[in-house]
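Q: Requesting a structural model of the entry that follows:
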Amino acid sequence: MSRLAVVTAAVPVLAICAALLADADVQVEPVDRAPSEVPLARTDLVCPTGSEAGGVFIASDAGEAGEVQAVAGGRASEPRTVEVSPDRRVDLDDATRVSGVGALARGLVVQRWSTPGLRAVDCPATSSDQWFTGVGAGAEHTSVLELHNPDTGPATATITVLGQSGPVGAGGRLRGVSVAGGATVRLDLGSEIPKREELALHVTTERGRLAATVIDAFVPIGRGETTKEYLSGQREPATSQLLLGLPDGVDDPEVVVANTSDSASRVSLRLVTAEATFTPTELEEVLVDPASVRRFSITKLLRSDVAEGVLGIEVVSSQPATASFRGRVRGDLLSIVPAGPVTEATLVPVAHPGARLVLGGAETLGTVEVVSYDGRGREVGSKVVEIGPEAAVEVKVPGRAALLRVEPQDTSVEGALVLTNADGAAVVGLRELLREGLVPDVRPGLR
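A: Below you'll find the model as predicted:
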């Protein structure tokens, strides 16, 4: 074949290839695509281990009566069918996991409470990422991390630990932790990573589904009683975090902050009241090292005149961080963590009379309707409060209330239910109810 023939034949082929490549360039889409929202088909809410003196509350905002399944104990426990109906709280002696399917999967809420002292916590759903700030692994301050797998297949998690001196090595003991189907693994941090300093945990689910909870404990050396509290998780670090619901008469108040970034962070504290959110003039910014934890004692601040009427604390940082508040009320251990914004109606059971609801974190001016129901599902109170940015609102809960329905209008809010009695205090954050599931957007792609 002559050279002219070879060139003549090659030109159309090159033109066709160029056209195909040009079309490919036009049609290629980004690999990362947002998942689609679909009606939730199943919800599994997991409670931490409770004591004999305590129980579990269940409520549903699905708008219809139905059945959910409750499991107490280990893998061999048989599920129990529980009837739920709108606006009514169901009380159980115990439950490790509560599952709703179909219509009852949407709007399910479960709360664990127990004694001695006063402990209460919202039972979380499974999550691929959770942070727990202010845990301990020493002789006096120790924490237990519980990992529960609601499915039949195995799941694995890796726990990263930050300390006051930086990242904490665990020698591989907290990497690839396996949890069998239907089982709960309890990790005593004092045994796994003995260390006398404030810690933060990052729990990442690598396979399957896991729900993580923490039981925090202070064990006095010598005389004195051990005090325990449930420590809720935080979904993700942020540069602004609200710790709402400070009870009166808190002893030894502290704020623990974990800088989760690889850069030093400037951290300041602001007080939240019904009138404003402000930084006291005597407080200065504090530098927190990268990937490390710092504890702030705020006893002097909360006892000063400037803290009169304080309803919460805002933690502001130049880098993403996590935070928690810790103190004691009548000797009972108390923990508060950021609960995150609520944009739609949510429910919160009320464990004891004399509670109050604290709302804040509004993005714009709006209102919040708070409706109270007694143990039989009868309305015993209703109130609409106005709320705006840079301030908080306190709502007294009727003494007969067993369940609250909180619905924001025209704004998102954050909130916390403050429980107090002769034994101590507990704070339960409001959470957005699960109503939608996420389905990954999977499409054919070029390789």
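
Q: Could you use CA atoms for every contact and neighbour count after this?
A: Fine.

Q: Spit out the contact partners of the closest residue to Gly388 other than its chain neighbours.
A: In this structure, Gly388 finds its nearest non-sequential neighbour in Leu365, 4.3 Å apart by C-alpha to C-alpha, 6 or more residues apart in numbering. If a contact means C-alpha atoms under 8 Å, 6 or more residues apart in numbering, then Leu365 has Glu386, Ile387, Gly388, Pro389, Asp410, Thr411 as its contacts.

Q: Swap in 10 Å and give it another go.
A: By C-alpha atoms under 10 Å, 6 or more residues apart in numbering, the contact set of Leu365 is Glu386, Ile387, Gly388, Pro389, Gln409, Asp410, Thr411, Ser412.

Q: Repeat that for Lys383.
A: Val368, Glu369, Val370, Val371, Ser372, Val395, Lys396, Val397, Val406.

Q: count of neighbours near Ala15?
A: Close neighbours of Ala15, defined as other C-alpha atoms under 10 Å, add up to 11.

Q: so which strand or helix has it?
A: When elements are assigned from DSSP states H and E, Ala15 belongs to helix 3-27.

Q: for comparison, sequence B:
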Amino acid sequence: MNRTTLSLIAGTAALAAVTGFATLTEPAASGTDDTAKAAAVLPVERASLLCPPPSSSDIAETTYTSFTPVTKGTGSDGTAELVAATEESADADASAKDEKKTGKTGKTGKTEKPVVSPKTPGTPVTGDASGGESPALVGTAEGKFAPGWTVQETTKVAAGSGRGLQGVTCTPADTEFWFPGVSTAADRTDYVHLTNPDDSAAVADIELYGKDGALQTTVGEGITVPPHSSEPILLSTLTDEKQEDLTVHVNIRSGRAGASVQALDDKLGGDWLPASTDPAPGLVVPGIPKDATAVRLIAYAPGDADADLKVQLASPTGLITPAGHETLHVKGGMTTAVDLGDVTRGEAGSLVLTPTDQSVPVVAAVRVLRGKGDGQESAFIPASAPVGTRASAADNSAKGSTLSLTAPKGTAKVKVTASAGSEGGTAASRTYTIRSGTTQEVELPVPAGLKGTFALTVEPLTDTPVYAARTLTAGKEDVPGFTVQTLPDDRGTVEVPEADEDVAVLQK
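A: The predicted structure is shown next:
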């Protein structure tokens, strides 16, 4: 079951709980005045997000930024907060001990202050953490804070393995994840972080696929993640093979969990590698920075069938084919990687992968380098789903953020809104036209009187698919720290079928 299906089920259940008992009615007979009505599109009423532990470095500085765009149709009530993943279990254990001792039930009252707790939709709120002991976080938003809720985790590490800027968008729990682009090479230290938000244990299987197929793993099956906890799994402990390019498949066989990969390099910095969008015959990897000095494409085809992909770059002037890399052959069950060099050549671009013959689902990601020599820094961009109805990215600054928009299949109009600042300012919006087959790095609207950071909300105004990615930059001149986050649909609304109340169910 994929992420979208789970979100629809959760959203429908939450709405049904509010609107009362509901039963589906039979379609009216033809020729009558009653006609079937389209499903209503309503805001979701509850959302949950998981943030992995940011860093093990003692000199790490992390900022969490929470943002909910203003959504029509929501009520006036709601809450949202991020708390340590271990807090609920700690409270539950203490409460159980208290109950056993006193014979009374109830919570102990031991509650730590949330890392972030938003006050109003449309305005971001931030929280900070320092050092290498920060835990994974579990977030829950309800009511007016739920539709489109997004949380950005951004970490600065001044030195050591993985030094630079690391960023990740906190994600909902799911049951399956694909990560093309991981590595067990000598210079890399890659962890899969699994976070379980639920009251029961989750059980996960981790599979590794390299250039010759599946790798033998020692403890990759049946990994238990206790309730309300996070488990880091060092990939090099799962296999003795040292390979530069691997694909990780995480399957949650019992329960559900959040999963993210932290890829740290001794020489090239590091960043988070989010999961690729679900396997599909055609993919888009948006938002490759214009000053990228090296781009490496990694792809994997689940199953036995080979995939042949046409490789194109959506540039500001249109689709072009990288010289010498017109196609990519991906053998079934094997990971394939290719160096595209400085493929963007000073202009923002996005990779567009399409099948040349039969349609075979694949997953893909790129590793991007900026800088030269000892000042190189790396980031990862997975293949992404389109923006859909709306998407947001938090933790932006007037000079340190760029936004790339791609319309590979037709001209699109897109509205971009910069929210009020976290410490003050007035929201601002602009509308852009993205020509078919192009990627545009747009000039961002900036809130008037900006104080603090702001969020960007992207809303396509046409039916043409639009892909988006936001780049954050920070760091010293000799180390160009950066991180890139894609902007898939925020799943802030759900379709609810037409239903009638049926009090007869109370009599059964």
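
Q: before we move on, the earlier item: make CSV out of the contacts of Leu365 of structure 1 and add secondary structure, distance to Ala170 of structure 1 and neighbour count.
A: As requested, these are exported to CSV (DSSP: H, G, I helix; E, B strand; the rest coil; distance: C-alpha to C-alpha, whole Å; neighbours: other C-alpha atoms under 10 Å):
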residue, secondary structure, distance to Ala170 of structure 1, neighbour count
Glu386, strand, 49, 13
Ile387, strand, 46, 25
Gly388, coil, 45, 19
Pro389, coil, 42, 16
Gln409, strand, 47, 16
Asp410, coil, 47, 14
Thr411, coil, 43, 20
Ser412, coil, 40, 22
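
Q: of all those, which two lie farthest apart?
A: Farthest pair in the contacts of Leu365 of structure 1 (C-alpha to C-alpha) is Pro389 and Gln409. Separation: 13.8 Å.

Q: between the two, what contacts are shared?
A: Leu365, Gly366.

Q: Chain neighbours aside, what residue packs nearest to Glu81 of structure 2?
A: Spatially, and ignoring its direct neighbours in sequence, Glu81 of structure 2 is nearest to Ser117 (4.6 Å; C-alpha to C-alpha, 6+ apart).

Q: swap in Leu49 of structure 2?
A: Distance criterion C-alpha to C-alpha, 6+ apart; nearest residue to Leu49 of structure 2, sequence neighbours excluded, is Pro172 at 4.4 Å.

Q: Which residue of structure 1 sits opposite the one you found in the alignment?
A: By TM-score structural alignment, Pro172 of structure 2 lines up with Ala125 in structure 1.

Q: how much space between that match and Thr367 of structure 1?
A: Going from Ala125 of structure 1 to Thr367 of structure 1 by C-alpha to C-alpha, to the nearest Å gives 28 Å.

Q: Gly354 of structure 1 too?
A: Per C-alpha to C-alpha, Gly354 of structure 1 is found 23 Å from Thr367 of structure 1.

Q: Counting neighbours, go ahead and name the busier of those two.
A: Comparing Gly354 of structure 1 with Thr367 by neighbour count (other C-alpha under 10 Å), the higher total belongs to Thr367, at 19 against 16.
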